[in-house]
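In: pasting a predicted model and its sequence here:
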Amino acid sequence: MHPHFSPAPPPSGEALQHHLAKALSETTHRSQRAFVVVNAVPFMTGIVLSCFTDVPAVSVHGQLTLGLVWGILQCGLFVASAWWYERQSTRSDDLFEESLAR
C-alpha cells in the first residue's frame, strides 16, 4: 500500500517574498561578477602590456599607437558593459517589484 502524501501548501506571502529576494540577490551577484570580469580582464591586460614600453608604442596607423587603440577599446567596453549592467539591474528590480505588488 502506498502512503498518501498531502501536497505542500502554497508558500505564504512572507516565504514568497523571501524566495524572490534570494532570487534577486543571486541575479544581482551574477551580474556584478560578469561586470567585474568583463572589465578586469582587459584592464589587467593593459597594465601588463604597459610594463613593456615597446608594445604600446607600436604604430597602428600614422600617429595612432597600439596603446591608444587599446585604451579607446577599453573605454568603449566599459561604457557598453555599464549600460548592460544598468539594463540588467533595472530589469531584475522591476520584476521583483512587480512580483511584490501581486
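Out: Happy to help now that I have it.

In: make it CA atoms for all contacts and neighbour counts henceforth
Out: Noted.

In: now the helices: where do they sit in the protein?
Out: 13-51, 66-101 (DSSP state H).

In: adding distance to residue 58 and mean neighbour count, write those helices out as TSV.
Out: Shown next, in TSV, are these (distance: least, Cα to Cα, whole Å; neighbours: other Cα atoms under 10 Å):
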stretch	distance to residue 58	mean neighbour count
helix 13-51	11	13
helix 66-101	5	14
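
In: take this one as well and set it beside the first:
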Amino acid sequence: MHPQLIPSSPGHDAVQRQREEILRVATRRTQRVFVIVNAVPLAVSTLVFPFTDIPAVPLLGHLTLGLVWGILQCVLFVATTWWHETRSTRPCGPSAVEG
C-alpha cells in the first residue's frame, strides 16, 4: 500500500518525528565537523602567514612551509568533502535510523 494511503496512528507520528529529529541532529553534527575541520587551518594560515616569514621556511629544495601547508589544506578539503558527501548520502530509511 502506498505510504500516503496508510492511516497514521498517533504513535506512528511520534516515531516519525523522533526519526526526523535524529537525522536532523546527525546532519547538523556532520556539517559542524566539516566546517570546523576546514575553518581552523584556513584561519591559522590567514592570520599567521601574511604577517610572518614562516611560509618562506625551506623544507626540501624549493618546497617551503607555505607551499606544503597549502597542499595539505587542499588535501584536507577534498578528504572532508568526500567524507561529508558520503555521510550525507547514506540511506536514511527507518532501518538505517534504528540500527
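Out: Right, received. Where do you want to start? Bear in mind the structure is a predicted one, so any value in this text is a computation, not a measurement.

In: quick one: TM-score?
Out: After superposition, the two chains reach a TM-score (TM-score structural alignment, normalised by the length of structure 2) of 0.79; 87 aligned residues with a Cα RMSD of 1.8 Å.

In: ok so, going back, compare the helices of structure 1 and give me the one nearest residue 57 of structure 1.
Out: Comparing the helices of structure 1 against residue 57 of structure 1 with Cα to Cα, the closest turns out to be helix 66-101 (6.3 Å).

In: let me see the contact set for the residue nearest the centre of structure 1.
Out: Here the mean C-alpha position of structure 1 is nearest to the C-alpha of residue 31 (Cα atoms, centre = their mean), at a distance of 2.9 Å. Counting by Cα atoms under 8 Å, 6 or more residues apart in numbering, residue 31 of structure 1 touches 85, 88, 89.

In: can I get these in JSON lines with distance to residue 18 of structure 1?
Out: Shown next, in JSON lines, are the contacts of residue 31 of structure 1 (distance: Cα to Cα, whole Å):
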{"residue": "85", "distance to residue 18 of structure 1": "24"}
{"residue": "88", "distance to residue 18 of structure 1": "21"}
{"residue": "89", "distance to residue 18 of structure 1": "19"}
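
In: of the residues you listed, just say which sits nearest to residue 63 of structure 1.
Out: residue 85 (34.1 Å).

In: and the helices of structure 1 as TSV, adding distance to residue 57 of structure 1?
Out: What follows is the helices of structure 1, written out as TSV (distance: least, Cα to Cα, whole Å):
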stretch	distance to residue 57 of structure 1
helix 13-51	9
helix 66-101	6
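
In: can you tell me how far the residue nearest to the centre of structure 1 is from residue 43 of structure 1?
Out: For residue 31 of structure 1, the distance to residue 43 of structure 1 equals 18 Å [Cα to Cα, to the nearest Å].
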